[in-house]
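In: Below: sequence and its predicted model.
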Amino acid sequence: MTPEWVINFGQHALYVTMIVAAPLLLTALLVGLLVGVIQAATQIHEMTLSFIPKLLAMAAVGLLVGPWMLRTLIQFTHDIIVGLPGAVK
């Protein structure tokens, strides 16, 4: 394993992590922002009011985007397993 291969692997792993986590994180961000604006406008500051919509929205996005996320992770794992013999010399 060369240092270049390890750095390339680390960069690719971080990229895949960002891409896979982005839909759920962006959903939580947008729903949290929307609920925060509504709470500020109505002056209702209940903790469950911000938690439940985020949970439901993230579950819905997880169901919609889950197969793509799984395919991406499987492809990444496959690339690692296939490329590993060539990396070890």
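Out: That came through fine.

In: only C-alpha atoms for contact and neighbour calcs from this point on.
Out: OK.

In: ok, the most centrally placed residue in the chain to W68 distance?
Out: The centroid of the chain falls nearest to A21 when counting by Cα atoms, centre = their mean (0.6 Å). Distance of A21 to W68, given as Cα to Cα, to the nearest Å: 12 Å.

In: what's the offset of stretch 33-50 from the middle of its chain?
Out: Averaged C-alpha coordinates place stretch 33-50 at 25 Å from its chain's average position (Cα atoms, centre = their mean, to the nearest Å).

In: err, stretch 21-33, not the other one
Out: The chain centre lies 9 Å from the centre of stretch 21-33; the measure is Cα atoms, centre = their mean.

In: just stretch 9-29 next, same as before
Out: 4 Å.

In: One more: stretch 38-56?
Out: In terms of Cα atoms, centre = their mean, the centre of stretch 38-56 is found 23 Å from the chain centre.

In: got another, please set it beside the one above:
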Amino acid sequence: MSPEIATDLIGESLQLTMLLVLVLILPGLIVGLMVALFQAATQINEQTLAFLPRLLVTLLVLGVAGRWMVGLLMDFCVSIFERAAALVT
């Protein structure tokens, strides 16, 4: 395996990881910010009020985008196996 191939694989895997993490984290971040603004405006300091909406939004995003995310991971896995088979021959 040449260094160029290894660099390409690492780059692609990092891009895929960043995309999948961004899809899961960004909605929770936005909801957490809205809840924090609500808590600051009303002076309610309840920890479950901050945690539960983020958890529900993350689960909702996982349910909606889960099939797409698994499809991306499966496509990447197949492409890695195809490249590995091409390197052997």
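Out: Received it, and whenever you're ready, just let me know what you need. These figures come from a predicted structure and were not determined experimentally.

In: mean per-residue distance, the longest helix seen in structure 2 to structure 1?
Out: Identified as the longest helix of structure 2 according to DSSP state H is helix 47-88. Average distance between helix 47-88 of structure 2 and its aligned residues in structure 1, after superposition and using mean Cα distance after the TM-score superposition for structure 1, equals 0.8 Å.

In: One more: stretch 15-34 of structure 2?
Out: So stretch 15-34 of structure 2 averages 0.8 Å relative to structure 1 (mean Cα distance after the TM-score superposition for structure 1).

In: List the buried residues of that stretch.
Out: By neighbour count with 16 or more other Cα atoms under 10 Å, stretch 15-34 of structure 2 contains the buried residues L16, L20, V23, L24, P27, G28, V31, G32.

In: Which strand or helix spans the third one?
Out: Counting by DSSP states H and E, the element that carries V23 of structure 2 is helix 3-42.

In: Counting neighbours, what do you get for Q11 of structure 1?
Out: The burial metric for Q11 of structure 1, expressed as a neighbour count using other Cα atoms under 10 Å, is 12.

In: roughly how far apart are it and M69 of structure 1?
Out: Taking Cα to Cα, one finds Q11 of structure 1 at 18 Å from M69 of structure 1.

In: what do you get for A28 of structure 1?
Out: Applying Cα to Cα, one obtains 17 Å for the distance of A28 of structure 1 from M69 of structure 1.

In: same thing with L55 of structure 1?
Out: Shown here: L55 of structure 1 relative to M69 of structure 1, a distance of 18 Å by Cα to Cα.

In: out of the two, which sits in the busier spot?
Out: Of the pair L55 of structure 1 and M69, M69 is the one with more neighbours under other Cα under 10 Å, namely 18 against 14.
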